[in-house]
Structure formats: structure tokens, C-alpha cells
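**Q** using only what follows, build the 3D model:
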Amino acid sequence: MAPKEAKPPKDSGNTVSTPQQDDSLSWMPQGLRDMGLSTFLIVMAAITSRISQLSLAPVYGSIPSSVNHQAAIAASALIGWTTQWYWRPSGGAPVQYLPIWAACAPALTCLSFQFSDSLGLVWGPVVGEFLSCHSLVIPLVYAAAASYDGPDVKQTSSGPLAHLFSSVPSLGLFLALDWMMPEVVSKFIATWSFLNPFNAHLIVALYLALMLTERRAIAVATISIATVLALASPYGNSPISTTILNNTLNSQDWTLLARQWSNTGYLSVLENTNANYRVMRCDHSLLGGEWQLTAQRRNQGWKISESIYAAFHMLEAVRLMDVEPQIPDSEAQALIIGLGIGTAPKAFIEHGINTTIVELDPVVHQLATDYFSLPNKHTPVLTDAIAWVHSQAHPSLPEEDSDGSNATPDPIQVPEIKQYDYIIHDVFTGGAEPLPLFTASFLASLRSLLKPNGVAALNYAGDLTLPLTAKVLNTIDRAFDGHCALYRDSAPPKSSSPSEPVDTFANYIVFCRNALGPVTFRQPTAADFLDSISRRQHLYPRPEFAVEFPLRGKEGAEKEVLRDEEVGEWKREQEESAKRHWGIMRVVMPGRIWGMY
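**A** Below you'll find the predicted structure:
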């Protein structure tokens, strides 16, 4: 009797969309190939998570965009992970189309930015993050978990319990990578000038088309969509993208002069062609701006471009503080922590003061030079201010030779600390001041860089009634042994009725002395104004702008200082401050301009 014809096994239906295995990899065990594909998908999901955060930051601010991100991304991963236990369509057709969605998602996300005013800081980030992140992470984690069932699970069981234990590594890997990716992706985008989050999204889509689909039509469609968007979307960085962006901005009386992603986020220089002023933008905040010197303004008596913010000129008043002996400008040394557009540094340089500028972002320094006339006659230190200040305040002793002897002849010379006559501390990021630059340890190191009769000016924006603002100002005051005075950059607003609350949010300037004595200022001369009309109005701190330190003289004030280990405890107040700043920025520039980055 002839043997019966062998029949192929029936498809159990527990398959997932994975690319056809390359014949060149036939030597590799199937389990190892599945593990490699699963790992690739998890890496793409973690990269997508970080790219999404970078995409939202210019429109909603980096801090508001990150609220609840970790919880939401973990929930998305769990949804994708658990779905694959119960749903495995034959052929896995839905996942085949994921590359096309990945190519379209960034454009739809950017479209949602045009409704950021109406969506607000609650629904805006939710909608944007769903489009750019969660709608991709869920299917990616699903496909990764389904692809990696372990080397022998497919042959032994297809039950939920087996899938549960076999796919645990994919979920754990994703959560670990999502925790590590922010710094990696940010540095990568900052290193390559042709990259930005929008293009990075498209690159992810291209990789998915290469690895996830076996259909040529889907791959061609993904490549076509990604190419068109990279070239023509205003959120790309091709010459065509910039032209399209400026055509849109010009209708709103704005022009983009320069833009680049860097280690602090998205940076750009914009000019209002109607009111003739120029600003530098960092994500959803302004680092400064200038009224441009036009022919009409020359006829009105202007001689230079003028700052749009009074606080920057008030910081320059540190040079007017009464000290003994007075330091001639030609002999003075100044240290500036935080550059912005360089209003105060430019004034110091023009006065002939030897000026050192510490700025974290080299692109900020470049834009200040190219578009805000920052003179080259200064010492730039383009690094993290925290590490630099601590290293300058506590220089290391000479290293020992291999035999244990000192590299320098006895007696050992302790490295000398370079000290300054003036220090200006003006830092800002993400819609809130970076708290590590206001801790007691940092301020102590900063004070040690002052000469015995040196003076300092520190800028802090906040609400005077909030505990965090009170604590930061008290930390500054205690760091200088109470030799400080506190000023607003404008007159306190008055309520029109007893029931109407008074806005207590403002820029606060703290002037401090290193030596014992009251904080007083000499009267400025014509030379101090540097031909600036704005300096004549704002340089000298007005007595009516002075305010009391909230905690000075109160019991236990010496303990109310910000310590390094406490910075994370103030996350919630930092979030509230950033949200409030977001609303203020929307008054300075319309939402449509913030959305068209």
C-alpha cells in the first residue's frame, strides 16, 4: 500500500508580522534571529519615545511635555506587551503597515501644533505624544514581544502563560532603554546638524520599512512619504523647508533668521518685521531680544539696538555697587554664568572689563555672536557651569609620580584660585531656573571665586509667595551671609480691587557683596549708559522696586536653604512655574509662531 502523502502543518494563527528571513541568515538559529528582531524593535520604540519629547518641547516646553511621560510610556508598553498574549492575527497584516504610519505620524503631530492654543497644556501634550509616541510604541512593543517567544516556546506551547514568561525580557529591555535614551538621542541630534527630531522620526520609519515588511509596495510608499516630508515640511531642515516656513511666518510679520537643535534643545533667531525687534528662542522660552536700530529710530535719537528686557540692564548695575576700593574698568575681571543674547556681557566688554563667559550651549554662543553682535573680545568657556565652577573653586593638588613622590618640587604649591571683581549669574532653561545652580554648595563655590571686595548679581524668576522661590532667595542670601539686597525688575502691580489677586511672579535681581557692608549703588554717569536709552531707564535699581527677602529674620531661616539632595523634591513646583511661564510666553508671541518652529 502506497504511503499517504505528507501534509504541511496547519497555521495555528499565532503568528506575527515579521520580515521574511534572509536566506543568507539561514545558518543562524531561528530563536536567535527572533531575538535580534525583537531587540531592534525595542530600540526603535525607546528612540521614538525620546524623539517625541524633543518634538513637543518647542511648542509646550520641555517640562510640561514631560509631565506623566514615564507613567504613560510604561502604560503603552504594557498595552503592547499584554495584547500579544491574546491577539495574534494570521499573517500579522496590521504590523506590516506600521512603517507607513511611522512616516506620517510626525506630520500629523506637527499639524496638531497649530491648535496648541486651544488644546492648552493638558490636552496639547497628550494629543501630540499619542500621535508621535504611543501610537508607535504600542505596536512596536507588541511586535517585539510576539517575535521573541524564546528559542523553544513556539514549539512547546502557545498559551498565554508561556507568552507571558517568554516576552518579559522585551518589556524589561524597553523600560531600561527608555530610561537611558534621553541623553543618548539628544547628544546624537546635537552632534549632527542635518538631524532634528522630525527627520529622526522619518529615519525610524525607514528602518522599520527595511525590517518589518516583506511587501515592496509598503516599503516604496514609506520611502516616498519620508522623502517628501523631509524636503517639503517646514519642520524639516532642507532649504525648501526653510523657505516654506518663512512663507508662513512672513504672513504673521515674522522671519526666521537661523535655527538649529543643540544640547539645550531647539534654538532659533526670529525677527518681527513689523515692530522691528529680534529674539533668540530656546524651546518654548526666549533667551533675550533687541529692538533693531532702524532709520526711523535713529531719527528719534537711538544710537544702538536696545534690549527688550529690563532685567538684563539691571544685572549690569553690579558694576555700580559701592565697594572699597573702587575698581577701574581696565583692571576689573568679570565672570558671567549664562549668556543668552549677551546684553550684560556686551556692556562689560564695551566698558573694557576682562570678561569670562560660561555657557553650556555652543550654539547659543554662536547665535549671540552672529545675530546680536557679541564681541569676540572675551574668554568663552563652553561647558557645564556646575562642574566648571566647582573645579575652579576647588582645584586639585598636583598629581603624584608613579613612585609616590609629587610631580612638583617641595614645598607643594596649592593651585591659586582665579577670582573676579564682578559675577553675574543669569541662567534659565525649560521654562524654569535650573535648581542645581541655586543650591547652597554651588553658591558657596561661586562666592569663593569673588575677590574679597567683589560683588555679584543673580537673576531668579518666580512667584514670591511660593515656598520654592522663598527658599531659593533665602539660599542666596545665606550664601553671602546676608550681605544682599533684593529688587524686582519692574514696579509691583497694584490690584484694582481688594478681591482681585496681585500677580507676584516677576524677575528678581539679588545684589550681593562678598565683604561686610550694606548694598548701595553710586549714581551712574553718562559713560555708564553706553548711549543706551533703555539703560537710562532701567540700569539704576530704583528704591521702589526693592522688596524684602521672604524668610530673612524669621526663625529657622538658616535651615531653609536648598541642598543638592533636595532638588528632586521640588519637581512639582518647577512644573507649575514652567506652566505659568508657558502662558506668559504666549502673550509675548502668538501661539501660531511658537507652533511653527
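**Q** only C-alpha atoms for contact and neighbour calcs from this point on.
**A** Fine.
**Q** tell me if I am right that residue 269 is in a strand.
**A** Yes - counting by DSSP: H, G, I helix; E, B strand; the rest coil, residue 269 is found in a strand.
**Q** next, count neighbours for residue 501.
**A** By the measure other CA atoms under 10 Å, the count of residues near residue 501 is 11.
**Q** show me the contacts for it.
**A** Applying CA atoms under 8 Å, 6 or more residues apart in numbering, we find residue 501 in contact with residue 495.
**Q** and with 6 Å instead?
**A** By CA atoms under 6 Å, 6 or more residues apart in numbering, the contact list for residue 501 is empty.
**Q** just to be sure, it is in a helix?
**A** No - going by three-state DSSP, the assignment for residue 501 is coil, not a helix.
**Q** from residue 426, how far out is residue 584?
**A** For residue 584, the distance to residue 426 equals 19 Å [CA to CA, to the nearest Å].
**Q** go on, residue 381?
**A** Look at residue 381 and residue 426: by CA to CA, they are 15 Å apart.
**Q** what count of nearby residues applies to residue 471?
**A** Using other CA under 10 Å, residue 471 has 22 neighbouring residues.
**Q** how far away is it from residue 567?
**A** Distance of residue 471 to residue 567, computed by CA to CA: 11 Å.
**Q** picking up where we left off before, pick out whichever of residue 584 and residue 426 has more residues nearby.
**A** Using other CA under 10 Å, the more surrounded residue of residue 584 and residue 426 is residue 426, with 22 against 12.
**Q** want to put them side by side, so please do this one too:
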Amino acid sequence: MSSVEEILRHVNTKRLWRGAALLALAAFSSPVFLLTLSPVYGSAPSHLFHGYGVAFAAAAGWFLKDFIHQLSGRRAVYLLPVFAFWVPTIQYFLLQQSFVLGNPTGPIITQVIAFYPFVLLSVACAGKLVQAGLNLERYGDLAKEHIPLLGSYVVYSFGEKFAKLFISKFIGSFWLFSSTGLQLLVAILSSAVIPSKLLLLAIPSVLFTLTSNVHLPLGTTTSALESTLHKEGFSLVDRQESSTGYISVLDNLEDGFRVMRCDHSLLGGQWTKTYRHYKPKVQDPIYAVFSLLEAVRLAEPDHGEPRIDANSKALVIGLGVGTTPAALITHGIDTTIVEIDPIVHKYASKYFGLPSDHVAALEDATVFVDRALKTPEPVQYDYIVHDVFTGGAEPVDLFTIEFFENLNSLLKHDGVIAINYAGDITQYPAALTVRTIQAVFPSCRMFREDAASDDSGDFTNMVIFCKKSSATPLRFRDPVPADFLSSKFRETYLVPKHEIDPVVFTTVTGGRRVLRAKETGRLYRWQDQGALEHWKIMRKVLPDAVWENW
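**A** The predicted model follows:
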């Protein structure tokens, strides 16, 4: 008999699969827990210490498994599914204190109390089951400890990868496949793996989750959410979790505006309360930057003759609520919109008046651009609008020199590109971004959304307008009434006003000259800092309770 056959002969299959199942469920719950943190703290801050905390909790669970087993009188494994059912309830009440805990302290405390103990207990219980299932005592302590440890690591890694794949495919498609619903599903599966009479202790948490936890998208919980939001002067229009985060549409009942939310950020908004007989052809945005982006039409071509909208093509990367592409479409421009999240496109069309007569590419922008360049005769555009900011940090892959060079190839000879950058323009990432853009486009001008403040930081929306050609400097023509689309808001904000002196970015020294695709990891630290700053700004835009009750 071979050594493998000898090992298999002594395997306790029931204990082994139970241990593996608990490890897989613990791994699955890791990215799910991050999803539940992101609407309150933002995606980047939620991730900051998560990996370190999970690794520490798992290591502690493995090396303390015998101690935990003895301390609990061998009952720890029966407490595990009970704790799993309590995780969403404990987390719910901790998230309600985000305004007190702050950021990034809040995510850390929430995970320390609500999630890391679950990981520790899962690994400890699974470790004992796997060891007992393999039954390797006769091969010595080294084999008894290290073979189960290695196997457990493989199972955990597989479980985490499966969770990310599952989430990307099914998140939001069914109430049980929402982030809080998946927490509940993990608890249900844990109780199926380890049946326990102690599950009676989980009944209060289950009842609360199904009736009062507003993060679970059921009829009763949605009613509770609407009641809470109404007290803050808001009304829920719609919500769904999607590939980029938690998406919702909210109406402000007092000031009269509608916004689309993605996790702890606003993708944009429109004014809904207007004076009598005022009917702009495209609704006024709540942020001036979206009208500022429309000024890409005002950039004069080199040949001196104004472009004809009906003969022009535009590519918009990043949809938001669709204000800018809606304006371009209304002007008669053939517009293609690239948006990675289909729910964002659905809500922009349904709730923000995005016209249907456009080409929608619901995919990653890098995939779209790469494929477009590989076609025999790539479509070239008169205008490109690059507006992909969300959650306090840009997707860095869309700010590399390689991506801008590809966009340059899609731009007509006298075409114009408008790039929205949101961040602190006194910091290194802003300077790096400007240098990268200028390395591709020879003639650029930069404008901020509003006048500079006296604060030590300078977080703002900046639009960088660039021409493909350097034959003449970039200039804007004087607008005519048709450019404003019957909008008083556009009369005020369409024409760029607050120009930024490029010298501002030359004073930031050090670092790389341009951002290359293989070096995007260098910006993560800066992105985390920007996300925390953006979190504070968002907390001034909407009340704490609106962010906490999603």
C-alpha cells in the first residue's frame, strides 16, 4: 500500500469537508464584508488595513485553535454559525456611529469588533476539523501541523477568489445576493455545515436583519430606509448593488435636487425644483464641472471654421448621471458612451433624462479603446470627454500615458479632449497627471470648477482641455444662445473662467515624469489619502444619516 493510500485510509471525510467548508465560507465573507463597509466609509479606506487584519486574525485562529477548543469546552464550533448570524446586526449598529468614529478609524474598529473575531473563530474551528479529518499524528508533529496548514491556506485562497468572481457576476441580482444578503447566506451555510442547538441565540439577530436592517433590500427594510431618509429631508427613488458598488438615486425634498450615489460618493445630480416656465433642454447639473465639460464644443479648430454639430462625433468615457453626454446628444452630436456599470447607465436613462439616441458600450474603457484601435478603420472623434472620478480616487489605469496615447489615436487631427481630474492640485498625483497628459497632447489649458480657497489643501475638480494639434494655441469661441440649451445655469458656468497657471504643477518636484501602466501601484498611497479627504467633503454635502443608512 502506498503512502497516499495509507493517508486516505485514515481520513475522516466528514470532519475534513466540514473544516474545508468553514474555511471557504470565512474566505467568501472577506470581500463581502468590504462591500458592506464601502457605502459608509468608501472603498479605498475600507481596504486600507483589511488584508493585514484578516491575515493576523487567521494566523491567531490557527495557532490558538487548541487553546480556543479547550477554553470553550469543545463548543466553539457550535458558536460559529451563531456569531455569523450576528455579524450584520453588530455591524449595522457600528456603522450608525461612523460620524463619531471617523475615517479610517471607523472601518478598523468595525472590523475588529464585527469581522475579525469571525475569521479567527472560523480558522480555529476549521483547523481542528481539518487536523482531525486528516489524522496525521502517526507521521509526527511536523506533518500533523504543516500539511493541514498548507491545505487550509489553499482552500482559503480558492474561497476568496471564488467570492470575487461570484460577486462580480451576481451582486445585486437578487436580495440574497446583496452584500448584507450574502452575509446572511454565509450564516445559513455555516449553520448547515455545523448544525447546532445554540442557533436559537441567533433568532433576535435574524429577525432584526429581516425587518429593520435597512442595508438588506427587502420590502420591509426598504420602507424603514425611506422613513429614516425622509427625516433627513431625502426620498429614496431606487437602489441596487452593482459591479462598482452600491448605487442609489435620492431626491432632496427641501432644496429640490436629485443625485446618484455610488458607495460614499456622488456620481452627479440635477436640479429638480425650478421656477415657473423655466425648461432647459437638458436639466441643470448641481455641480458646475459638468457644464464646464460641455465647453469642449467651444474649443476652436485649427482651420478657423466652427464645427458643425450634426457632422461631429463624441466619445464620453464615464457616464455619471449623464449630464454632459445628454448635452452633446441634444446638440445633435453623434455620441458614444463608455460606462463600466450597467446599473449606472440604467439609472441615468431612467431617472436623469439621458437621451436614448446614443451608442452605449457597457464595459471597461481600456477594453473598448483597445478593441476600437484594432478595427481596420477605427472611428475617430471630434470630441473626447474623460470623466471617470468616483469614490475619492481615479481608476489609475485610465490616467496612464499608454491610455492617453490610445485616446490620442482615436481623436481627429483637430479634435479636442476634456479630462476631469478631482483631487488636491497641490499634491504629487495632480502634477503627475498633468505631466502625463501634456506628454501626449501638445496644447492644453486647465480650469478649476470654482475659485481657489484659502485652505491649506486645494481639493477641487479640474478640467484639462487639450488639442491634438499644436498648430495654434487652444482658444474657446464666444458662445451663442444655442450653446446654453435654454439654461441659465449654463449661461453662468459653461464658459471656462478659473484658469490654472501650469506653473503650479512644475513646483511639485520628484517622482516619475509620467505615469506608465506598469507603475500605477506607486499612486495607491496618494489615492488612499485623497479618498480620506474626499470622505470628509462628502460628509458636508449630505447628512451622516444618509450615508450610513444605505
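**Q** give me the TM-score for this pair.
**A** Overlay of the two chains. TM-score (TM-score structural alignment, normalised by the length of structure 2): 0.92; 538 aligned residues with a CA RMSD of 2.5 Å.
**Q** what lines up with residue 292 of structure 2 in structure 1?
**A** By TM-score structural alignment, residue 292 of structure 2 lines up with residue 314 in structure 1.
**Q** and the host helix or strand of its match against structure 2, how far off on average?
**A** When elements are assigned from DSSP states H and E, residue 314 of structure 1 belongs to helix 310-316. Following superposition, helix 310-316 of structure 1 is found to deviate from structure 2 by 0.5 Å on average (mean CA distance after the TM-score superposition for structure 1).
**Q** how far does that helix sit from its chain's centre?
**A** Relative to its chain's centre, helix 310-316 of structure 1 lies at 24 Å (CA atoms, centre = their mean, to the nearest Å).
**Q** those strands in the stretch 351-500 of structure 2, which residues are they?
**A** Listed in chain order, the strands of the stretch 351-500 of structure 2 (DSSP state E, counting those that start in this stretch) span 359-361, 381-386, 411-424, 443-448, 459-467, 498-500.
**Q** mean per-residue distance, the fifth one to structure 1?
**A** Here strand 459-467 of structure 2, set against structure 1 after superposition, deviates by a mean of 0.8 Å using mean CA distance after the TM-score superposition for structure 1.
**Q** pull up the aligned stretch in structure 1 for that strand.
**A** Under TM-score structural alignment, the match for strand 459-467 of structure 2 is residues 505-513.
**Q** re earlier: out of the strands of the stretch 351-500 of structure 2, which is closest to residue 298 of structure 2?
**A** Proximity to residue 298 of structure 2, assessed across these by CA to CA, is greatest for strand 411-424 (9.7 Å).
**Q** and residue 538 of structure 2, how many neighbours?
**A** 18.
**Q** now do the SS call for the residue mapped onto it from structure 1.
**A** Under the alignment (TM-score structural alignment), residue 538 of structure 2 pairs with residue 585 in structure 1. When classified by three-state DSSP, residue 585 of structure 1 comes out as helix.
**Q** not counting its neighbours along the chain, what's nearest residue 585 of structure 1?
**A** Distance criterion CA to CA, 6 or more residues apart in numbering; nearest residue to residue 585 of structure 1, sequence neighbours excluded, is residue 285 at 6.5 Å.
**Q** from residue 342 of structure 1, how far off is the one you found?
**A** Residue 285 of structure 1 is 16 Å from residue 342 of structure 1, by CA to CA.
**Q** next one: residue 531 of structure 1
**A** According to CA to CA, residue 531 of structure 1 stands 17 Å off from residue 342 of structure 1.
**Q** ok, the two, which is more surrounded?
**A** Ranked by neighbour count (other CA under 10 Å), residue 531 of structure 1 and residue 342 place residue 342 first, with 24 against 16.
**Q** counterpart of that one in structure 2?
**A** Under the pairing rule here (TM-score structural alignment), the equivalent of residue 342 of structure 1 within structure 2 is residue 322.
**Q** what sits against that match?
**A** Contacts of residue 322 of structure 2 by CA under 6 Å, 6+ apart are 348, 354.
**Q** ok, now which ones touch whichever residue in structure 2 pairs up with residue 246 of structure 1?
**A** Residue 246 of structure 1 maps onto residue 226 in structure 2 when the alignment is built from TM-score structural alignment. Applying CA under 6 Å, 6+ apart to residue 226 of structure 2 gives the contacts residue 236.
**Q** what about residue 360 of structure 2, neighbour count?
**A** 16.
**Q** and it, how far from residue 338 of structure 2?
**A** In terms of CA to CA, residue 360 of structure 2 sits 6 Å off from residue 338 of structure 2.
**Q** just residue 466 of structure 2 next, same as before
**A** Distance of residue 466 of structure 2 to residue 338 of structure 2, given as CA to CA: 20 Å.
**Q** pick out whichever of these two has more residues nearby.
**A** Per other CA under 10 Å, whichever of residue 466 of structure 2 and residue 338 has more neighbours is residue 466, with 26 against 23.
**Q** could you pull out the strands for structure 1?
**A** Assigned by DSSP state E, structure 1 shows strands spanning 254-262, 265-272, 277-282, 285-291, 306-307, 333-337, 354-358, 379-381, 420-425, 450-463, 484-488, 505-513, 546-547.
**Q** can I get the ones you listed in a markdown table including distance to residue 237 of structure 1?
**A** Below are these laid out as a markdown table (distance: least, CA to CA, whole Å):
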| stretch | distance to residue 237 of structure 1 |
| --- | --- |
| strand 254-262 | 9 |
| strand 265-272 | 12 |
| strand 277-282 | 17 |
| strand 285-291 | 21 |
| strand 306-307 | 29 |
| strand 333-337 | 31 |
| strand 354-358 | 29 |
| strand 379-381 | 28 |
| strand 420-425 | 34 |
| strand 450-463 | 33 |
| strand 484-488 | 40 |
| strand 505-513 | 35 |
| strand 546-547 | 46 |
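**Q** so which of those gets nearest residue 228 of structure 1?
**A** strand 254-262 (20.8 Å).
**Q** distance from that closest one to structure 2 after superposition?
**A** With mean CA distance after the TM-score superposition for structure 1, strand 254-262 of structure 1 departs from structure 2 by a mean of 0.6 Å once superposed.
**Q** check which helices and strands that strand sits against.
**A** Helices and strands touching strand 254-262 of structure 1, by 3 or more CA pairs under 6 Å, 6 or more residues apart in numbering; DSSP states H and E, are strand 265-272.
**Q** can you do 8 Å?
**A** helix 160-191, helix 239-250, strand 265-272 (3 or more CA pairs under 8 Å, 6 or more residues apart in numbering; DSSP states H and E).
**Q** show me the one of the ones you listed that comes nearest residue 307 of structure 1.
**A** Using CA to CA, the nearest of those to residue 307 of structure 1 is strand 265-272, at 13.6 Å.
**Q** all set now, cheers.
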